[in-house]
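1. Structure, please.
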Amino acid sequence: MNAAPADQIRLLDVQALDVRLSQLAHKRRTLPEHTKIETLIADHTQLRDLLVAAQTEESDTAREQTKAEQDVDQVRQRAARDQKRLDSGAVTSPKDLENLQHEIASLAKRQGALEDVVLEVMERRESAQARITELTGRVESLRTEIGEATERRDAAAEEIDAEIATITKEREVIAGTIPADLLKLYDKLREQQGGVGAARLYQRACDGCRQELAITELNEVRAAAPDTVVRCENCRRILVRTLESGL
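-> Below is the predicted model of the structure:
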């Protein structure tokens, strides 16, 4: 393949722009905010799960407390009725009086036990409520952090995108001046060679693979016409000759 030396030099300009575009794309993908947001979202999800668990516990203990209080109330009402019968003097049989007094004592004992249950359930419910308050605050704080990190990420990405757009336009202009067949070869090699399709020959070495040319290869490059598109024998990239090639 043949191409004017000036076209080959411009290929290096395109290569430099492509390298910069790759760097910007990598920078965009690896913005520190990406990792920060992922970590915050994971923490937020974990806290949300804990909050749901605490809310479920609070709801369960609320029902448990209501049931325990109803049990206490039922025992209290029954004891009150028995005490009223006892105080009324309507029960005159010694045996019935003894049974009634025994029942009142049993109910008092039962009421005390049930009231202890109510207190224990209330303590668990208060603990769950305190946990809900704490977790709600932490969830809201993380939500705020996620929003702020997202704004920083978007601002950084927007800045990078603007630079990418500028460089892409510049590349289009320069690439438009390069022969289509040369540009096609360059693009093919760039895809095969990790983003570098053309490299300058600098001080008898290929800037692409950093390998110094052997004497026979160097002589072949010296003998090639200026418009001959030469390739590095080692990496097969387009080898662009310049005043600094050391020929």
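2. For the rest of this, base every contact and every neighbour count on C-alpha atoms.
-> OK.
3. Tally up the residues packed near Val72, please.
-> 22 (other Cα atoms under 10 Å).
4. now the helix or strand hosting Leu114, how far from the centre of its chain.
-> Leu114 is part of helix 94-175, with elements assigned from DSSP states H and E. Remark: helix 94-175 is offset 21 Å from the chain centroid, using Cα atoms, centre = their mean, to the nearest Å.
5. Give the other helices and strands that it contacts.
-> Applying 3 or more Cα pairs under 8 Å, 6 or more residues apart in numbering; DSSP states H and E, one finds that helix 94-175 contacts helix 5-29, helix 32-88.
6. and of those, who's closest to Lys95?
-> helix 32-88 (12.6 Å; Cα to Cα).
7. Surely Val240 is within a strand?
-> Yes. With DSSP: H, G, I helix; E, B strand; the rest coil as the criterion, Val240 is part of a strand.
8. Another for comparison:
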Amino acid sequence: MNIHEYQAKELLRSYQVPVPAGNVAFSDGQAYSIAEQIGGNRWVIKAQIHAGGRGKAGGVKAADSLDEVRKIADEMIGMTLVTHQTGPQGRVVKRVLVEEASEITAEYYLGFVIDRASQRITIVASCEGGVEIEEVARRSPEKIIKEAIDPAIGLADFQCRKVAAAMGLRDKERMTQMVRIMKRIYRCFRDKDALQAEINPLAQVNGGKLICLDAKFNFDDNALYRHPDVNELRDLDEEDPKEVEASGHGL
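-> Next comes the predicted model:
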């Protein structure tokens, strides 16, 4: 089961993982109010659908005024967004995420997946973020870092430091941040029976702070009975109607 970006960030926030200030809006008026509450003078409006490639398709835009926030939200909500993952029919945008804008100085990739071969939770990371990880793997496979986690021990600090160093985050301040971020995401991943967690990009912003600018989670359908809080995040409008019908019959 997939969830929206704003839901993934709320989940991460509950585990004290740094994410931008923001909230979901279902109307242009709500978007205006959220931006006003966030404060500042620049915001990002992001279409919320279960598909990647939103930025290239016009589903991620920046605004320099509250009126522009309202205008962009009004244009996005109700539009059909077509990306390389939606198919030609696209997906109707029913909500947007309004966030504070960040001044990015570097972008990284951080993911947690279940490796079927080793049957272990595995970290997948790269010094190249903000692009599809498959593209990085195809173009520069040497930039992909993998670290399997022993389920009997859990994620150890030395593993976090090893991954951080391989990503180029070798100074004490950023390495300390990375250890904290990785351990908290791992705990969330394990607690909620996730199958995939993807932070792309994990960004360094002004001042050297690391923050999760985008987040994606996928959960084990067979474990949802243990997590009613996660099951409540399900958006049936974003799923294949045949899959929804099948799940209703326990298939």
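9. Can you calculate the TM-score here?
-> Remark: TM-score between the superposed chains equals 0.19 [TM-score structural alignment, normalised by the length of structure 1]; 71 aligned residues with a Cα RMSD of 5.4 Å.
10. Quickly compare the helices and strands packed on helix 94-175 of structure 1 and say which is most buried.
-> helix 5-29 (a mean of 17; mean count of other Cα atoms under 10 Å).
11. That one vs helix 32-88, what angle?
-> 10 degrees (axes from the mean of the first three to the mean of the last three Cα atoms, to 10 degrees).
12. Return the distance of helix 5-29 of structure 1 from the chain's centre.
-> Worked out by Cα atoms, centre = their mean, helix 5-29 of structure 1 lies 31 Å from the chain centre.
13. Contact partners for Glu36 of structure 2?
-> Counting by Cα atoms under 8 Å, 6 or more residues apart in numbering, Glu36 of structure 2 touches Leu66.
14. Quickly find the element holding it.
-> helix 28-38.
15. what angle separates the helix or strand just after that helix from helix 28-38?
-> Scanning forward in sequence from helix 28-38 of structure 2 by DSSP H and E, the next helix or strand is strand 43-47. Using the same axes, to 10 degrees, the inter-axis angle of strand 43-47 of structure 2 relative to helix 28-38 is 140 degrees.
16. what packs against strand 43-47 of structure 2?
-> Using 3+ Cα pairs under 8 Å, 6+ apart, strand 43-47 of structure 2 is in contact with strand 60-63, helix 66-76, strand 96-100.
17. just so I know, which of these lies nearest Gln7 of structure 2?
-> strand 96-100 (9.9 Å).
18. Mind giving me the packing neighbours of the closest one?
-> Strand 96-100 of structure 2 sits against strand 22-25, helix 28-38, strand 43-47, with contacts defined as 3+ Cα pairs under 8 Å, 6+ apart.
19. List the buried residues of the following helix or strand past it.
-> Once the chain leaves strand 96-100 of structure 2, the next helix or strand it forms, by DSSP H and E, is strand 104-115. For strand 104-115 of structure 2, burial by neighbour count (16 or more other Cα atoms under 10 Å) applies to Ile104, Ala106, Glu107, Tyr108, Tyr109, Leu110, Gly111, Phe112, Val113, Ile114.
20. now the last one, nearest residue through space, not along the chain?
-> Excluding the flanking residues, the one nearest Ile114 of structure 2 by Cα to Cα, 6 or more residues apart in numbering is Ile121, at 4.6 Å.
21. my guess is the one you found is in a strand, correct?
-> Yes. According to three-state DSSP, Ile121 of structure 2 belongs to a strand.
22. And it, how far from Leu110 of structure 2?
-> Distance, Ile121 of structure 2 to Leu110 of structure 2, by Cα to Cα, to the nearest Å: 13 Å.
23. okay, the helices and strands packed on strand 96-100 of structure 2, which one's buried deepest?
-> strand 43-47 (a mean of 25).
24. How about residues contacting stretch 167-185 of structure 1?
-> By Cα under 8 Å, 6+ apart, stretch 167-185 of structure 1 touches Met1, Ala3, Asp7, Arg10, Leu11, Asp13, Val14, Leu17, Asp18, Leu21.
25. Pull out the buried positions in that stretch.
-> Ile167, Thr168, Arg171, Ala175, Ile178, Leu182, Leu183.
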